[in-house]
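Q: predicted coordinates and the sequence they were generated for:
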Amino acid sequence: MAAHRKRRQRSVSGNKARTAATIALAGAATATGFDGTGHAEPQLTPAQVKAKVDKLYQEAEVATEKYNGAKEKAEAAEKRLATLQDEAARRTQKLNSARDALGSMAAAQYRDGGLDPALQLALSADPDRYLDGAEFAERAGSHQASSVARVREQLREIERLRGASHIELASLTSRQAELKRHKKTINGKLGAARQLMSRLTAQERARLGSGGDAPRASRSSTAARDGLAALGSVTSQAPNSRAAAAISYAYSKLGSPYVWGATGPDAFDCSGLIQAAYRAAGISLPRTTYAQIDAGRRVSHSELRPGDLVFFYSGISHVGIYIGNGQMIHAPRPSAPVRVAPLSEMPFAGATRVA
């Protein structure tokens, strides 16, 4: 028995040793995997960071255009709802006046010894009951029947307006939820891009064209001065006065910041800049890139003239205004203000002439 107990003690001692070794190895593995460089995320080069950031910005711009489209539809639904509600209020006021008139008629008949059944029906607090009995009302005297018929039609119209209002309210609620989803996506993409860019030094950001605040402001001022100096030459090549006016507006906004969802006058997203430029020229354009591309006549790359809208990426998620010599003015992204850039900067998807 004693020998048996002694062997158990050695076994426990051996287990302790093995456990200690395991813990030591685990500690080493932990240090390598989490505190060291063995399993850490590989350090990205500045070029790799830029590639990831560019992709995030492009994805954010896709979401921005979806946001713009949903916002446009939400605003339209809101206007339609307000119109329907105003019309329903006017109709209700007219209905009340008509019912008051019928009430006066009923009072006169009551004083004369009885209330016409048609008036009893018209003055009912239950519209369904009233409508169900409409045929009976029409068999009343001609004057009374005409009054009752008008009340009946007004009731029906009010119910129609209320039904349409419910539909518009549901549409508005859906669009507002869609706006929130797109906004969350945009902020997530932009936040991830900022986090990646924070890994780079100011010099690396400047070298990659993303820039710090001071270099960016300097470049923006230079671009604005150079652009305005070239404005006369560009507008003289525009096919008409409206295209020239749109180009002039775009030139005047060089250096303005990119803000998603913005349409000016001090900040823009890409489609917001185009919409504002042509609004200044007296032409109303849709809000989104994928609607703007269908707002005029499609032209090929070889047919481009100053003032044409130029679109990029397969999803038509970016737009600029062509100014000749293979260049455009556009609002690139949050890290870059409105500026002149070559068309070759992004994958060309098509062009439209709206003026």
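A: Okay, I see it.

Q: can we go C-alpha only for contacts and neighbour counts from here?
A: Noted.

Q: ranges for the strands of this protein?
A: 297-299, 309-312, 318-324, 327-330, 339-342, 348-353 (DSSP state E).

Q: mind listing what's buried in the shortest one?
A: Right, the one you point to is strand 297-299. 298, 299 (16 or more other CA atoms under 10 Å).

Q: residues contacting it, please?
A: 350, 351, 352, 353, 354 (CA atoms under 8 Å, 6 or more residues apart in numbering).

Q: separation between the first one and residue 300?
A: Residue 350 sits 7 Å away from residue 300, going by CA to CA, to the nearest Å.

Q: ok, the two, which is more surrounded?
A: residue 350 (18 against 11; other CA atoms under 10 Å).

Q: the more buried one: what's its closest spatial neighbour, skipping adjacent residues?
A: residue 311 (5.3 Å; CA to CA, 6 or more residues apart in numbering).

Q: what about the one you found, neighbour count?
A: Residue 311, neighbours per other CA under 10 Å, totals 26.

Q: contact partners for it?
A: Residue 311 neighbours (CA under 8 Å, 6+ apart): 289, 293, 317, 318, 319, 320, 348, 349, 350, 351.

Q: list buried residues within the residues you listed.
A: 289, 293, 317, 318, 319, 320, 348, 349, 350, 351.

Q: in a markdown table, list the strands of the chain along with distance to residue 110.
A: Below are the strands of the chain laid out as a markdown table (distance: least, CA to CA, whole Å):
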| stretch | distance to residue 110 |
| --- | --- |
| strand 297-299 | 71 |
| strand 309-312 | 74 |
| strand 318-324 | 74 |
| strand 327-330 | 77 |
| strand 339-342 | 81 |
| strand 348-353 | 73 |
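
Q: and of those strands, who's closest to residue 20?
A: With CA to CA as the measure, strand 318-324 is the member of the strands of the chain nearest residue 20 (60.7 Å).

Q: packing partners of that closest one?
A: Judged by 3 or more CA pairs under 8 Å, 6 or more residues apart in numbering; DSSP states H and E, strand 318-324 is in contact with helix 241-252, helix 270-280, strand 309-312, strand 327-330.

Q: can you lay out these as TSV showing distance to residue 166?
A: Shown next, in TSV, are these (distance: least, CA to CA, whole Å):
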stretch	distance to residue 166
helix 241-252	41
helix 270-280	31
strand 309-312	38
strand 327-330	41
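
Q: quick one, what contacts the residue nearest in space to the middle of the chain?
A: The chain has residue 67 as the residue nearest its centroid, 1.6 Å off, counting by CA atoms, centre = their mean. By CA under 8 Å, 6+ apart, the residues touching residue 67 are 178, 179, 182, 183, 261.

Q: what's the most distant pair in those residues?
A: Greatest spatial distance among those (CA to CA): 178 and 261, at 14.3 Å.

Q: between those two, who's got more neighbours?
A: residue 261 (20 against 17).

Q: next up, a structure to set beside the first:
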Amino acid sequence: MRKRLITALTGLALAATIGLIPSTTAYADPDIDTVQARVDRLYHEAEQASERYNDAKIELEALQGDVASLRADQERQDEALGKVREQVADAMVSQYQGQGISAVGEVIVSDDPGAFLSQLTTMSSYQDHQDALLGDYADEVEALDIREAATARRVKQVSSVESRLKDEKTTIDDKLEEAESLLGRLKDEERAEILSRGGTTVPSDVPASGRAAAAVQYAMAQVGDSYVYGAAGPNAFDCSGLTMMAWAQAGVGLPHSSSAQYSSGARVAESDLQAGDLVFYYSPISHVGMYIGNGLIVHAANPGAGVKVSNLHEMPYVGAVRPG
């Protein structure tokens, strides 16, 4: 009896213990601050790749222009070589047909010393002409070889840059996909909170003068537009695409690259910033915005936030330039 009671009590205790163990594995919801940090990092890494992509596009356009010029020069050189080749061929045919040999015979049979000397001079001139033709031909061949080699080098560089473009595009897509996956694990309210963080009240008026006024007006009109890597309007932008298009309204051409834009104007100290100045972030530079006064900038931030107004020092500040 005592043995059966102990067994029963043991069973009840075991059942109670088992009842405390969850039947399925529980996963904690991702911490919103952790997700925020990871998403921000992924967006930044994607933007770095995007700006490198923009740089590569600029380099590719320049290389393609070089290739076009080199090929045109190569075609001109090929035509010049063809003309010299014809002259050499004609000279060789003439010699083969006996024109040069007949001159030798005339020298040998001539009884007139003056004619003899004249014929020697003629033969010497003829030989000099042939030598010059052959020399010209060799020079033209060498010039063509140089141009062909230069063209081949540029074509190879184009292929290398195109490969870089493909790699950077893959990096952008992978980083963006990972960020979207992280955001997808959050509840709608948490996702909205992350994407709305860092927003600043948009000023109703931004005083600006000269050409900068047109640039500032354009940039501010895009607040709320989407961020798309490599885009330059009209309804979506990346960081350098926005500033490029904004200053284009003022008649100032800027490259579609944040690092290249850093060399597009006079450097400006932070204490001397004016509305319209371009401000740059990170090292190496991978983000650009436009100063609008009162310690604020307008910029295409990232795919989550789009074009917005932020504090000047929301990101690691590097410096500023004044376009135009």
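A: Looks like it came in fine. Only a predicted model underlies this, so the values are computations on that prediction, with no experimental measurement involved.

Q: please state their TM-score.
A: Remark: TM-score between the superposed chains equals 0.76 [TM-score structural alignment, normalised by the length of structure 2]; 282 aligned residues with a CA RMSD of 3.1 Å.

Q: returning to what we had before: the residue nearest to residue 350 of structure 1 maps to what in structure 2?
A: By TM-score structural alignment, residue 311 of structure 1 lines up with residue 280 in structure 2.

Q: could you say which helix or strand holds residue 14 of structure 2?
A: Per DSSP states H and E: residue 14 of structure 2 is located in helix 2-20.

Q: for that helix, which residues meet the burial criterion?
A: Within helix 2-20 of structure 2, judged by 16+ other CA under 10 Å, no residue is buried.

Q: same thing with stretch 220-232 of structure 1?
A: The neighbour-count check on stretch 220-232 of structure 1 (16+ other CA under 10 Å) flags 220, 223, 224, 227, 228, 231 as buried.

Q: and for stretch 22-40 of structure 2?
A: 35, 36, 38, 39, 40.

Q: out of the residues you listed, who's nearest residue 5 of structure 2?
A: Of the buried residues of stretch 22-40 of structure 2, the one sitting nearest to residue 5 of structure 2 (CA to CA) turns out to be residue 35, at 54.2 Å.

Q: so what does that closest one match up with in structure 1?
A: Match for residue 35 of structure 2 (TM-score structural alignment): residue 49.

Q: which residues are in contact with its match?
A: With CA under 8 Å, 6+ apart, residue 49 of structure 1 has these contacts: 196, 197.

Q: what count of nearby residues applies to residue 114 of structure 2?
A: Residue 114 of structure 2 has 10 nearby residues by other CA under 10 Å.

Q: can you tell me the SS state at it?
A: Using DSSP: H, G, I helix; E, B strand; the rest coil, the structure places residue 114 of structure 2 in helix.

Q: how about it, what's its match in structure 1?
A: Structural alignment (TM-score structural alignment) places residue 114 of structure 2 against a gap in structure 1.

Q: can you check residue 68 of structure 2 too?
A: Going residue by residue (TM-score structural alignment), residue 68 of structure 2 aligns to residue 82.

Q: quick check: the aligned partner of residue 90 of structure 2 in structure 1 vs residue 333 of structure 1, distance?
A: For residue 90 of structure 2, the aligned residue in structure 1 is residue 104 (criterion: TM-score structural alignment). To residue 333 of structure 1, residue 104 of structure 1 is 68 Å away according to CA to CA.

Q: comparing the two, which residue is more hemmed in?
A: A count of neighbours by other CA under 10 Å puts residue 333 above the other of residue 104 of structure 1 and residue 333, at 22 against 12.

Q: quick one: that one from residue 72 of structure 1, how far?
A: 21 Å.

Q: one more: residue 174 of structure 1?
A: 13 Å.

Q: looking at these two now, which is surrounded by more residues?
A: Higher neighbour count among residue 174 of structure 1 and residue 72: residue 72, with 16 against 13, using other CA under 10 Å.

Q: contacting residues around the counterpart of the more buried one in structure 2?
A: Matched by TM-score structural alignment, residue 72 of structure 1 corresponds to residue 58 in structure 2. Neighbour list for residue 58 of structure 2: 255, 256 [criterion: CA under 8 Å, 6+ apart].

Q: so how far does the longest helix anywhere in structure 1 sit from its counterpart in structure 2?
A: Counting residues, the longest helix found in structure 1 (DSSP state H) is helix 46-111. Averaged over the aligned pairs, helix 46-111 of structure 1 sits 1.9 Å from structure 2 after superposition, using mean CA distance after the TM-score superposition for structure 1.

Q: got the angle between that helix and helix 270-280?
A: Orientation check (axes from the mean of the first three to the mean of the last three CA atoms, to 10 degrees): helix 46-111 of structure 1 against helix 270-280 gives 60 degrees.

Q: gap between helix 46-111 of structure 1 and the chain center?
A: Distance of helix 46-111 of structure 1 from the chain centroid (CA atoms, centre = their mean, to the nearest Å) equals 16 Å.

Q: now do stretch 145-153 of structure 1
A: The answer for stretch 145-153 of structure 1 is 47 Å, by CA atoms, centre = their mean.

Q: can you list the buried residues in it?
A: 145, 147, 148, 149, 151, 152.

Q: could I get these in TSV, plus columns for distance to residue 266 of structure 1?
A: Formatted as TSV, these follow (distance: CA to CA, whole Å):
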residue	distance to residue 266 of structure 1
145	62
147	58
148	58
149	57
151	53
152	54
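
Q: now, which of those residues sits nearest residue 30 of structure 1?
A: Among those, and counting by CA to CA, the member closest to residue 30 of structure 1 is residue 152, at 81.2 Å.

Q: can you name the residues that contact the closest one?
A: Contacts of residue 152 of structure 1 by CA under 8 Å, 6+ apart are 122, 130, 131, 134.

Q: now residue 353 of structure 1
A: Here residue 353 of structure 1 is in contact with 296, 297, 298, 299, 307, 308, 309 (criterion: CA under 8 Å, 6+ apart).

Q: quick check: closest non-adjacent residue to the first one.
A: Which is residue 296 of structure 1. residue 354 (4.5 Å).

Q: show me what that neighbour lines up with in structure 2.
A: Using TM-score structural alignment, residue 354 of structure 1 lines up with residue 323 in structure 2.

Q: my guess is its match meets residue 255, correct?
A: No - using CA atoms under 8 Å, residue 323 of structure 2 is not in contact with residue 255, being 11.5 Å away.

Q: alright, calling it a day.
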